[in-house]
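Q: Below are the sequence and a predicted model for it; my questions follow.
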Amino acid sequence: MTDGQDRAWAELAGFYVIEPERDAAVTSILPGSAIDPATVWGRSAPLVVEIGSGQGHAIVHAAANHPETDFLAVEVFRAGLARTMLDADRADVRNLRLVEANAPEVLQHLLPAASIDELWIFFPDPWHKNKHNKRRLVTAEFAAIAASALRGGGMLRLATDWQDYADQMRDVLDDSPAFERAFEGEWAERFDGRVVTAFERKGAAKGRHIRDLTYRRRP
């Protein structure tokens, strides 16, 4: 991290960062160590979780514009979390928390079942080489994990600029008995709560189509 990011971590992590009990790896979460969201945020409110929050542009913007909602940024790169904290602090955002951890373990072990109102996955790593496709996040196994963390009627929102990954996401979620489409036609309309990030601009500049998907957790 840069010196500024190191200072941000030292000065701001005490408020923004959730420090879970770890399992074997530094980004793992010990099973059975779930938090109580009402205690962490100091209130009972809808909870939105973004997986792979990067530098936090989308989630800081959303948290600043929706103070009635609680937000959790999930990211494994500490530098991105430090930048997120800096921007959140400058915007006086207090309804946002961050966790440095593997996303599936956050959903399985850190958050209580059926505690999330919306789950966002915007521009996840496409692992675009065929030999790396198996590393992609959105699989049938992940869909089951996401379903257990979302409340009935909760929303799963996704976006990618890689067509074959968009096709895979849609196939996986169409096949999941826990989800139903919340859109008509081939693709969902662009989620108006998603700001344009560097990832989206880069993909569009290369002529790739941005694909949105929105699914509802079945009751």
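A: Right, received. Where do you want to start? The structure displayed is predicted, hence computed values, not measured ones.

Q: C-alpha from now on. contacts and neighbour counts both.
A: Noted.

Q: how far is the lengthiest strand in the chain from where the chain is centred?
A: When every strand of the chain is counted residue by residue (DSSP state E), the longest turns out to be strand 150-160. Its chain's C-alpha centre and that of strand 150-160 lie 10 Å apart, by CA atoms, centre = their mean, to the nearest Å.

Q: So which elements touch it?
A: Taking 3 or more CA pairs under 8 Å, 6 or more residues apart in numbering; DSSP states H and E as contact, the helices and strands that strand 150-160 lies on are strand 116-122, strand 211-217.

Q: Identify all contacting residues around it.
A: Contacts with strand 150-160, where a contact means CA atoms under 8 Å, 6 or more residues apart in numbering, come from 113-124, 166, 191, 210-219.

Q: just stretch 102-113 next, same as before
A: Among residues not part of stretch 102-113, those counted as contacts by CA under 8 Å, 6+ apart are 20, 27-37, 51-52, 74-76, 142, 145-146, 148-151.

Q: Buried residues in the longest strand of the chain, which are they?
A: Of the residues in strand 150-160, those scored as buried under the neighbour-count criterion (16 or more other CA atoms under 10 Å) are 150-152, 154-160.

Q: Buried only: go through the contacts of stretch 102-113 for me.
A: For those, a burial check counting by 16+ other CA under 10 Å picks out 20, 27-30, 34, 37, 51-52, 74-76, 142, 145-146, 148-151.

Q: So which of those residues are in strands?
A: 51, 74-75, 150-151.

Q: Could I get those residues in JSON lines, plus columns for distance to E184?
A: As requested, these are arranged in JSON lines below (distance: CA to CA, whole Å):
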{"residue": "I51", "distance to E184": "25"}
{"residue": "V74", "distance to E184": "29"}
{"residue": "E75", "distance to E184": "31"}
{"residue": "L150", "distance to E184": "22"}
{"residue": "R151", "distance to E184": "22"}
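
Q: which of these are the two that sit furthest away from each other?
A: Of all pairs drawn from those, the widest gap by CA to CA lies between E75 and R151 and measures 22.0 Å.

Q: which element is A62 on?
A: Using DSSP states H and E, the secondary-structure element containing A62 is helix 57-65.

Q: still on that earlier bit, what sits up against the next helix or strand after the longest strand of the chain?
A: Of the helices and strands lying after strand 150-160 in sequence (DSSP H and E), the nearest is helix 163-175. Where contact means CA under 8 Å, 6+ apart, the residues beyond helix 163-175 that reach it are 126, 138-140, 143, 159-160, 179-181, 208-209, 211, 213, 215.

Q: Comparison target, given below:
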Amino acid sequence: MSEAQERAWGELAPRYVIDVPRDAAATSILPDSQIDPAAVWGRDAPLIVEIGSGQGHAIVHAASSRPDVDFLAIEVFRAGLARTMLDADRAGAGNLRLVEANAPEVLEHLLPAASVDELWVFFPDPWHKKKHTKRRLVTGEFAAVAATALKDGGVLRLATDWEDYAVQMRDVMTGAGDFEPAFTGEWAPRFDGRVLTAFERKGARVGRDIRDLAYRRRARS
């Protein structure tokens, strides 16, 4: 991290970062480490979670624009979390919290079942080389973990600028019995709650189509 990021981590992490018990890996979460969102945020409010928040552009904009909603950013790269905290502090986004951990473990071990109103996965690593595609986040196993974390009627929002990953996401979610499409046609319209970042502009500039998808969690039986 840069000197400013190191300083931000030291000064701002106690306010923004959720301290979690670790399992074997540095970014793991010990099973049975569930938090109480009302205690963490100090209120009962809708909860939106972003997986792979990067430098935090999308979630800081959303949190500062919607003070009545609680937000959680999940990221494994500490430099990105430090930048997120700096921007959140400047924007006065006191409704944002961060966790440095692997996203599936956050959904499985840290967040209570049926506690999340929306789950965002915007531009995850496409692992575009064929030998690496098995590392992609959005799989049937991920869909099952997401279904557990989301409330009935909660929404999973996806976006990518890699066409084959977009198709894979759609295929995975079509086969996920706990979800139904929250759009009609081939692709969802661009989610207007997602701020246009430099990353998205770059993808469009080099000719990549930005694909959005949205799925609603079916009511539990």
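A: Structure received. As the structure is a computational prediction, the values presented were derived from the model and not from experiment.

Q: what's the TM-score for these two chains?
A: Once the chains are overlaid, their TM-score stands at 0.99 when taken by TM-score structural alignment, normalised by the length of the first structure; 219 aligned residues with a CA RMSD of 0.4 Å.

Q: still on that earlier bit, mind putting the helices and strands packed on strand 150-160 of the first structure into TSV with mean neighbour count and distance to K134 of the first structure?
A: Conversion of those to TSV gives the following (neighbours: other CA atoms under 10 Å; distance: least, CA to CA, whole Å):
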stretch	mean neighbour count	distance to K134 of the first structure
strand 116-122	22	17
strand 211-217	23	20
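
Q: closest to E100 of the first structure out of these?
A: Ranking these by their distance to E100 of the first structure (criterion: CA to CA) puts strand 116-122 first, at 15.9 Å.

Q: how much does that closest one stray from the second structure?
A: Relative to the matching residues in the second structure, strand 116-122 of the first structure has an average distance of 0.2 Å after the fit, by mean CA distance after the TM-score superposition for the first structure.

Q: distance between that strand and the chain's centre?
A: 6 Å.

Q: try stretch 6-14 of the first structure
A: The mean C-alpha position of stretch 6-14 of the first structure is separated from the chain mean by 22 Å, CA atoms, centre = their mean.

Q: Surely V49 of the second structure is in a strand?
A: Yes. Residue state for V49 of the second structure (DSSP: H, G, I helix; E, B strand; the rest coil) corresponds to a strand.

Q: What count of nearby residues applies to it?
A: Burial of V49 of the second structure, expressed as a neighbour count using other CA atoms under 10 Å, amounts to 25.

Q: Pretty sure it sits against S115.
A: No. In this structure, V49 of the second structure is not within contact of S115 by CA atoms under 8 Å, at 10.2 Å.

Q: which residues are in contact with both of these two?
A: Counting by CA under 8 Å, 6+ apart, V49 of the second structure and S115 have no contacts in common.

Q: Tell me how far A114 of the first structure lies from P219 of the first structure.
A: 10 Å (CA to CA, to the nearest Å).

Q: more neighbours, the two?
A: In this view A114 of the first structure and P219 are compared by other CA under 10 Å, and A114 has more residues nearby, 16 against 10.

Q: Find the nearest non-adjacent residue to the more buried one, please.
A: With sequence-adjacent residues excluded and distances taken as CA to CA, 6 or more residues apart in numbering, A114 of the first structure is closest to R151, at 4.0 Å.

Q: Just want the angle from the longest strand of the first structure to strand 47-51.
A: Computed by axes from the mean of the first three to the mean of the last three CA atoms, to 10 degrees, the angle separating strand 150-160 of the first structure from strand 47-51 equals 40 degrees.

Q: how much does strand 150-160 of the first structure stray from the second structure?
A: Averaged over the aligned pairs, strand 150-160 of the first structure sits 0.3 Å from the second structure after superposition, using mean CA distance after the TM-score superposition for the first structure.

Q: In the second structure, which residues correspond to that strand?
A: For strand 150-160 of the first structure, the aligned range in the second structure is residues 150-160, judged by TM-score structural alignment.

Q: whereabouts in the first structure does stretch 192-212 of the second structure align?
A: Aligned by TM-score structural alignment, stretch 192-212 of the second structure corresponds to residues 192-212 of the first structure.

Q: buried sites along that stretch?
A: Judged by neighbour count using 16+ other CA under 10 Å, the buried positions of stretch 192-212 of the first structure are 194, 200, 203, 210-212.

Q: Please identify which of these is nearest to N130 of the first structure.
A: When those are compared for distance to N130 of the first structure, the smallest value, 19.1 Å, is given by G203; criterion: CA to CA.

Q: What helix or strand is that closest one located in?
A: Using DSSP H and E, G203 of the first structure falls within helix 198-205.

Q: just the angle between that helix and helix 57-65, please?
A: 120 degrees.

Q: Contacts for helix 198-205 of the first structure, please.
A: For helix 198-205 of the first structure, contacts defined as CA under 8 Å, 6+ apart pick out 123, 161, 209-210.

Q: Mean per-residue distance, it versus the second structure.
A: Mean deviation of helix 198-205 of the first structure from its aligned counterpart in the second structure after superposition (mean CA distance after the TM-score superposition for the first structure): 1.4 Å.

Q: any idea how far that helix is from the chain center?
A: With CA atoms, centre = their mean as the basis, the distance from the averaged C-alpha position of helix 198-205 of the first structure to the chain average is 19 Å.

Q: which residues touch I121 of the first structure?
A: If a contact means CA under 8 Å, 6+ apart, then I121 of the first structure has 50-52, 156-159 as its contacts.

Q: swap the cut-off to 10 Å and go again
A: By CA atoms under 10 Å, 6 or more residues apart in numbering, the contact list for I121 of the first structure reads 49-53, 137-138, 156-160, 213.

Q: try P20 of the first structure
A: Taking CA under 10 Å, 6+ apart as the criterion, P20 of the first structure is in contact with 27-30, 33-35, 99-101, 106, 109-110.
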